[in-house]
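**Q** Got a predicted structure here, sequence first:
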Amino acid sequence: MRVLERLKPLTLMGLIAMGIVAQTNPLQAQPTKVLTVAGGCFWCVESDFEGVPGVIEAVSGYTGGTIENPTYKDVTRGGSGHYEAVQIIFDPAKVSRERLLEMFFRSVDPTDGGGQFCDRGESYRTAVFVSNKAEEALASRVKAAAQKVLRQEIVTPVLPAKTFYEAEDYHQDYYKGESLVFTRFGPKRQAEAYKRYRQACGRDARVAQLWGDAAPFASGH
């Protein structure tokens, strides 16, 4: 009996250790996935998708061009080939790539090839970036379905993924930042400046006009 009593704590410790290993074993965890899109102002795309259940993080950056390590000025002045883009890191067990693509097309004006809303120029164009044939087929299928619903030509291209360069730190999570910035509305906290910019740019009004009740984000701003 005493031998069994001594074994009980050891057995319990062994079970606890096995439980910890199971929880920390990367083979047990569902790997995260990445969807890279360009939807005009990356502050807005980041703000939209970080609120989606299953999305872990959205990172603002630049991709699609030829200049290495571009700055915001390099991209917005044109000629770099880069888009303002966002990498959406998500848990595929909670939200699918297909669902995120459906939401993306309905969160932009995919009929506009010259920019988005008040932001004009090549860096503000829309695009979906894919890394393999399966992703390309899925994105093309979702695009075709969205075009059928919209009954207008969607010009948003599906492009091969290129190197993604993270944007400067001050662009990350801009929509909820507390730093004081100077705007045409006067000095504002970043979060307030973002709201004023988004409204003035007409993003949500245009998306709601195009997609109506199918717009996943427009009514929330």
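**A** Here it is on my side, so go on.
**Q** When you work out contacts or count neighbours from here on, use the C-alpha atoms and nothing else.
**A** OK.
**Q** Looking only at the longest helix seen in the chain, what residues are buried by neighbour count?
**A** Ranked by residue count, the top helix of the chain under DSSP state H comes out as helix 2-24. Neighbour counts over helix 2-24 (16 or more other CA atoms under 10 Å) mark no residue as buried.
**Q** What distance do you get for K133 to S140?
**A** As judged by CA to CA, to the nearest Å, K133 and S140 stand 10 Å apart.
**Q** When the two are compared, which one has more neighbours?
**A** S140 (16 against 10; other CA atoms under 10 Å).
**Q** can I assume the more buried one is in contact with Q147?
**A** No: at 10.5 Å, S140 does not count as touching Q147 under the criterion of CA atoms under 8 Å.
**Q** Now R141: which helix or strand?
**A** For R141, the host element (DSSP states H and E) is helix 133-150.
**Q** Could I get the buried residue list for that helix?
**A** 135-136, 139-140, 142-143, 146-147.
**Q** one more structure, for comparison:
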Amino acid sequence: MQHDFWHQKWQKNEIGFHLPEANPLLVAHLFSLNLKHGSRVFLPLCGKTLDIAWLLAQGYRVVGAELSEIAIQELFKNIGLIPTISQLGEVTHYSTLNLDMFVGDIFHVSPDMLGRVDAVYDRAALVALPAEMRKDYATHLMALTYPAPQLLVCFEYDQALQAGPPFSIGADEVKQYYQTSYDLTLLASVGVAGGLKGKCAATEHVWHMKPLHSV
């Protein structure tokens, strides 16, 4: 992963990707995952997103992975919870009731560390990674979470007009990574108000990914 890039973003508070409210696409489409009360939802590369507090308020348990310790410290401060902190190899585990955060490179998070999850909500992970890393990420995510269903949010735009992240990821690329393991359904396509970073037209796509096999 591009550790230095993301650490500098958080150190300089250059976090334009951080929304000031729960993502409306999550609020509108979480129901498609058909989760029971108390289900455990995994957010890869989660930052300090307010989606976490929203999911907790809906009665779900939340687990996340994030490179920046600054982000996770601010997350717990904002939620008003004091975590227990432990070291698991190269990963730091922040834990409270119903909330677990693994700080470090997501590729160092193992299935045993993560434990069982009932769903994955990927709003900020796949789109944050450069093309050469995305296939490995998708493979690792499936190793961590399959057969949990996924709610995946991607941006699509003319990459020549704007450098990522977030990177542009179209339907063909999503299918390349996931169609052999999931039934893919495009739930919604929504234009980004004002364009991506105010520079170019962009669309957000919401995918529901239902596993084809049980484990």
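**A** In hand now; what should we look at? The model shown is predicted, which means the values in this text are computed figures rather than measured ones.
**Q** Need the TM-score from the superposition.
**A** Here the TM-score for the pair of chains, by TM-score structural alignment, normalised by the length of structure 2, is 0.26; 100 aligned residues with a CA RMSD of 5.8 Å.
**Q** can you tell me how far L159 of structure 1 sits from E136 of structure 1?
**A** From L159 of structure 1 across to E136 of structure 1, the span is 8 Å (CA to CA).
**Q** Over to Y194 of structure 1?
**A** Y194 of structure 1 sits 33 Å away from E136 of structure 1, going by CA to CA.
**Q** go on, F105 of structure 1?
**A** Distance from F105 of structure 1 to E136 of structure 1, by CA to CA: 15 Å.
**Q** buried residues in the helix or strand hosting H7 of structure 2?
**A** Assessed by DSSP H and E, H7 of structure 2 sits inside helix 3-11. Judged by neighbour count (16+ other CA under 10 Å), helix 3-11 of structure 2 contains these buried residues: 6-7.
**Q** any idea which helix or strand comes after that helix?
**A** Next along from helix 3-11 of structure 2, by DSSP H and E: helix 24-29.
**Q** List the buried residues of that next one.
**A** Taking 16+ other CA under 10 Å as the criterion, helix 24-29 of structure 2 shows 25-26, 29 as buried.
**Q** Let me have those in TSV, extended by distance to S86 of structure 2.
**A** Output for the buried residues of helix 24-29 of structure 2, formatted as TSV (distance: CA to CA, whole Å):
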residue	distance to S86 of structure 2
L25	33
L26	30
H29	34
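**Q** Tell me where the longest helix sits in structure 2.
**A** For structure 2, assigning by DSSP H, the longest helix comes out as helix 131-145.
**Q** which strands and helices sit next to it?
**A** helix 111-114, helix 171-178 (3 or more CA pairs under 8 Å, 6 or more residues apart in numbering; DSSP states H and E).
**Q** Give the other helices and strands that the longest one contacts.
**A** The criterion is 3+ CA pairs under 8 Å, 6+ apart, and the helices and strands that helix 171-178 of structure 2 contacts are helix 131-145.
**Q** Which strands or helices does the helix or strand just after the helix it packs on pack on?
**A** Counting by DSSP H and E, the next helix or strand C-terminal to helix 131-145 of structure 2 is strand 150-157. The contact analysis (3+ CA pairs under 8 Å, 6+ apart) places strand 150-157 of structure 2 against strand 119-122, strand 202-211.
**Q** tell me what the longest one is packed against?
**A** Put plainly, it is strand 202-211 of structure 2. strand 150-157, strand 182-191.
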